[in-house]
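J.: below is the sequence, then the predicted model.
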Amino acid sequence: MTTVTAAMVKELRESTGAGMMDAKKALTENNGDMDAAVDWLRTKGLAKAAKKADRVAAEGLVGVAVSNGKGVAVEINSETDFVAKNADFQALVREVAKVALETGDEVEVVKASDLNGKTVETVIQEAVARIGENLNFRRLHVLEGDTVVSYVHNAATEGMGKIGVLVALKGPADKAAAIGKQFAMHIAATSPLSLSEATLDPVLVERELAVQTAKALEENAASAKPKPDAVIHNNIIPGRMKRFLSENTLLGQAFVINPDLTVEAAAKDAGVEITGYARVAVGEGIEKKTEDFAAEVAKALQG
């Protein structure tokens, strides 16, 4: 059986908002499995859905570039936020994004591509030596469509920041460009999991269905006036799944600029169709080890 540590309890509490004892019990009941513990807490009504991105952090910038119906978003990480404000580092991100726009959709291909007579990988390594921090060209996303619009949230300078968004649209170019920026801002704010129900990961849907089924049955069993099983399975659970899908798919979400419309309806009213999107945020999926200041100083003194 996995030993539940204080660090595991702390991580679960921070990602779900659950109390300490509830978090500890959830981990104990699920043999230390963090995802299963999150689902256990949600079944008990003790936590909201937790995204792994809420538990991660890293520094650096996302750079975006768009040309002729094609857009790219590249993420280059640094060790500190201070470097992300460095003009030399920003120039590197800008140049790598330009190369990525021309060369392809794989990091290794871009790394091997030419940048002012050297490979991109060599240019990055030279920047490491100049800047004095480890830099990592971690990922890129390429999006193509009739019209591609980009947006950067929390911009450090033009075309780069902490969150980069690309949106591909079909329809008249002028209309697509006008409303595309609004859709990109919406995506930056809401971080949808998928374009539509059809493109949502079926494993994720099944997991959510299991959580909502267990939660509804447990709530009904504890109710003073339990509802018939048919009501639970034919009304309550489908209703909760419908809400989950509307909240987590781009086309189903309420449009932040006009919540009376879904994003899909807003696009239709504007005479366009959203065919794809990408949202790249600095540090997604990277666990960043942290220490308190006293421990950090003690460690440095020991070294």
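T.: Great, that's in hand.
J.: CA only for contacts and neighbour counts going forward, please
T.: Will do.
J.: surely N31 and T2 touch.
T.: Yes: the pair formed by N31 and T2 meets the contact definition of Cα atoms under 8 Å, at 5.4 Å.
J.: neighbour count winner among those two?
T.: When N31 and T2 are compared for neighbours, N31 comes out ahead with 15 against 10, by other Cα atoms under 10 Å.
J.: I'd like to know how many residues surround K51.
T.: Under the neighbour criterion other Cα under 10 Å, K51 is assigned a count of 12.
J.: so what's it up against?
T.: When contacts are counted by Cα atoms under 8 Å, 6 or more residues apart in numbering, K51 touches S15.
J.: also V165?
T.: When the contact criterion is Cα under 8 Å, 6+ apart, the partners of V165 are 64, 73, 150-152, 184-185, 187-188, 277-280.
J.: repeat that with 10 Å
T.: 62-64, 71-73, 141, 149-153, 181, 183-188, 191, 277-281 (Cα atoms under 10 Å, 6 or more residues apart in numbering).
J.: inside strands: which ones of those?
T.: For the contacts of V165, membership in strands holds for 62-64, 71-73, 141, 149-153, 277-281, with DSSP state E as the criterion.
J.: can you pull out the helices in the stretch 1-150 of the chain?
T.: Secondary structure of the stretch 1-150 of the chain (DSSP state H, counting those that start in this stretch): helices located at 6-16, 20-29, 34-43, 81-84, 87-103, 107-111, 120-131.
J.: can you list the buried residues in the fifth one?
T.: With burial defined by 16 or more other Cα atoms under 10 Å, the residues of helix 87-103 counted as buried are F89, Q90, L92, V93, R94, E95, V96, A97, K98, V99, A100, L101.
J.: same question for the first one.
T.: With burial defined by 16+ other Cα under 10 Å, the residues of helix 6-16 counted as buried are M8, V9, K10, L12, R13, E14, S15, T16.
J.: ok, the second one next?
T.: Along helix 20-29, these residues count as buried under the neighbour rule (16+ other Cα under 10 Å): D22, A23, K24, K25, A26, L27, T28.
J.: comparison target, given below:
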Amino acid sequence: MAAISASQVKELRERTGLGMMECKKALTEADGDIEKAIEDLRKNSGLKAAKKAGRTAAEGAVVTRVAEDGSYGVMLEVNSETDFVARDENFTAFAEKVLAKAFSSKSDDIAAIMEGELEDARGQLVQKIGENITARRAVVIEAGEGNRVGEYVHGGRIGVLTVLKGGTDEAARDVAMHVAAINPAVARPENMPQEQLDKEKAIILAQPDMAGKPTEIAEKMVQGRLKKYLAENSLTEQPFVKDPNQSVAEYVKAAGGEVIGFTRFEVGEGIEKEEVDFAKEVMEQARRS
């Protein structure tokens, strides 16, 4: 059985809001698998779905640029080792240079974008700053005929590109801001993968209040809860962050548009970052000296 670390318990507590002992027990029973622990907790207690954002593991910045006519947009993530460097003007200037090339070439191929002059500039920056600097990923969003791309960047760490059919530049930006704040799973209910719906249905059926229910009643309850799940996790159905009295779809419709899709980047998502116990490290060095 895998040993359960304090960092795993801490992450599960942050994602579920449960107590330390309950989290440790769940992790032990799940053999250290955090996602399985969350599923088991939901099955046993009806715990609401944990946020999927995960821990921010690397530092850096997300930058965006959209064509003046809204016909396409580019978003890029550039990483550094520390947040301090991510705020350095040399780092931000480098990120903007990479973005400019991606934008002019309409390319999301990081290797091709960095080839030549930019790779030399990256190497010089690494030497100057003393940290590893990498261009991690890029995306190019083409609006399509009759559509427009909107952009929003929050604190340099979360970036969003949205695509609306019709509408206004302001609406496209507002929807991007909503996505940055709320982090919906999909643009529309019909975009939710069937695999995810099946997984959610299994969790609902395993909850205590479903026990002993006649099949017909249980199915109605499941469908009702799945509908709620889709509403909570689909951009178009969510209460608009600037006016919760209307949904995002209603807000965009009032602006003469329709939501087509979105792409969201968050600095460091999906990258595991080593956690260093500096006090322990100093003690160990002291012992060796």
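T.: Yep, it's here. Note that the coordinates shown come from a computational prediction; the quantities given were computed from them, not determined experimentally.
J.: can you pull the TM-score for these?
T.: Scored against TM-score structural alignment, normalised by the length of the second structure, the superposed chains reach a TM-score of 0.89; 282 aligned residues with a Cα RMSD of 2.1 Å.
J.: sorry, back to before: a markdown table please, covering the buried residues of helix 87-103 of the first structure and showing distance to A176 of the first structure.
T.: As requested, the buried residues of helix 87-103 of the first structure are arranged in a markdown table below (distance: Cα to Cα, whole Å):
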| residue | distance to A176 of the first structure |
| --- | --- |
| F89 | 32 |
| Q90 | 29 |
| L92 | 30 |
| V93 | 27 |
| R94 | 25 |
| E95 | 27 |
| V96 | 27 |
| A97 | 23 |
| K98 | 23 |
| V99 | 26 |
| A100 | 24 |
| L101 | 21 |
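J.: re the thing from before, and of the buried residues of helix 20-29 of the first structure, the nearest to A57 of the first structure?
T.: The closest of the buried residues of helix 20-29 of the first structure to A57 of the first structure turns out to be A23 (Cα to Cα; 21.7 Å).
J.: what separates the closest one from R13 of the first structure, distance-wise?
T.: With the distance defined as Cα to Cα, to the nearest Å, A23 of the first structure ends up 6 Å from R13 of the first structure.
J.: intersection of neighbour lists for the two?
T.: Contact with both A23 of the first structure and R13 is made by residues V38, A47, according to Cα under 10 Å, 6+ apart.
J.: name the nearest residue to D109 of the second structure, ignoring sequence neighbours.
T.: Across the structure, with Cα to Cα, 6 or more residues apart in numbering as the measure, the residue nearest D109 of the second structure apart from its sequence neighbours is A138 (7.2 Å).
J.: scratch that, E208 of the first structure is what I was asking about
T.: Spatially, and ignoring its direct neighbours in sequence, E208 of the first structure is nearest to M241 (7.7 Å; Cα to Cα, 6+ apart).
J.: what's the answer for D33 of the second structure, then?
T.: In this structure, D33 of the second structure finds its nearest non-sequential neighbour in L27, 6.4 Å apart by Cα to Cα, 6+ apart.
J.: that neighbour touches V9, doesn't it?
T.: Yes: between L27 of the second structure and V9 a contact is recorded at 7.5 Å, counting by Cα atoms under 10 Å.
J.: mutual contacts of these two, please.
T.: Between them, L27 of the second structure and V9 have M21, I34 as joint contacts when contacts are counted by Cα under 10 Å, 6+ apart.
J.: tell me the contacts of Q194 of the second structure?
T.: By Cα under 10 Å, 6+ apart, the contact list for Q194 of the second structure reads E200.
J.: look up how far A49 of the first structure lies from the nearest residue to V56 of the first structure once chain neighbours are set aside.
T.: Closest residue to V56 of the first structure in three dimensions, ignoring its sequence neighbours and counting by Cα to Cα, 6+ apart: E287, at 4.8 Å. Separation of E287 of the first structure from A49 of the first structure (Cα to Cα) stands at 19 Å.
J.: then L193 of the first structure?
T.: Remark: distance between L193 of the first structure and A49 of the first structure (Cα to Cα) = 13 Å.
J.: who has more neighbours, those two?
T.: When neighbours are counted by other Cα under 10 Å, L193 comes out ahead of the other of L193 of the first structure and A49, with 18 against 12.
J.: just checking, the more buried one touches A53?
T.: No: between L193 of the first structure and A53 no contact is recorded; they are 11.7 Å apart, counting by Cα under 10 Å.
J.: neighbours around the aligned residue in the first structure for E77 of the second structure, how many?
T.: In the first structure, the residue matched to E77 of the second structure (TM-score structural alignment) is E75. Counted with other Cα under 10 Å, the neighbours of E75 of the first structure add up to 29.
J.: not counting its neighbours along the chain, what's nearest M114 of the second structure?
T.: Take M114 of the second structure and drop its neighbours on the chain: the residue closest to it by Cα to Cα, 6+ apart is V98, 7.3 Å away.
J.: from E14 of the second structure, how far off is that neighbour?
T.: Note on V98 of the second structure: its distance to E14 of the second structure, by Cα to Cα, is 35 Å.
J.: again with R264 of the second structure
T.: For R264 of the second structure, the distance to E14 of the second structure (Cα to Cα) stands at 22 Å.
J.: residues near the aligned residue in the first structure for D243 of the second structure, how many?
T.: Taking TM-score structural alignment as the alignment basis, one finds that D243 of the second structure is matched in the first structure by N258. Look at N258 of the first structure: counted by other Cα under 10 Å, it has 10 neighbours.
J.: same question, I133 of the second structure
T.: Burial of I133 of the second structure is recorded as 24 neighbouring residues (other Cα under 10 Å).
J.: got a list of what it touches?
T.: 59-60, 78-82, 85-86, 91, 94-95, 122-123, 125-127.
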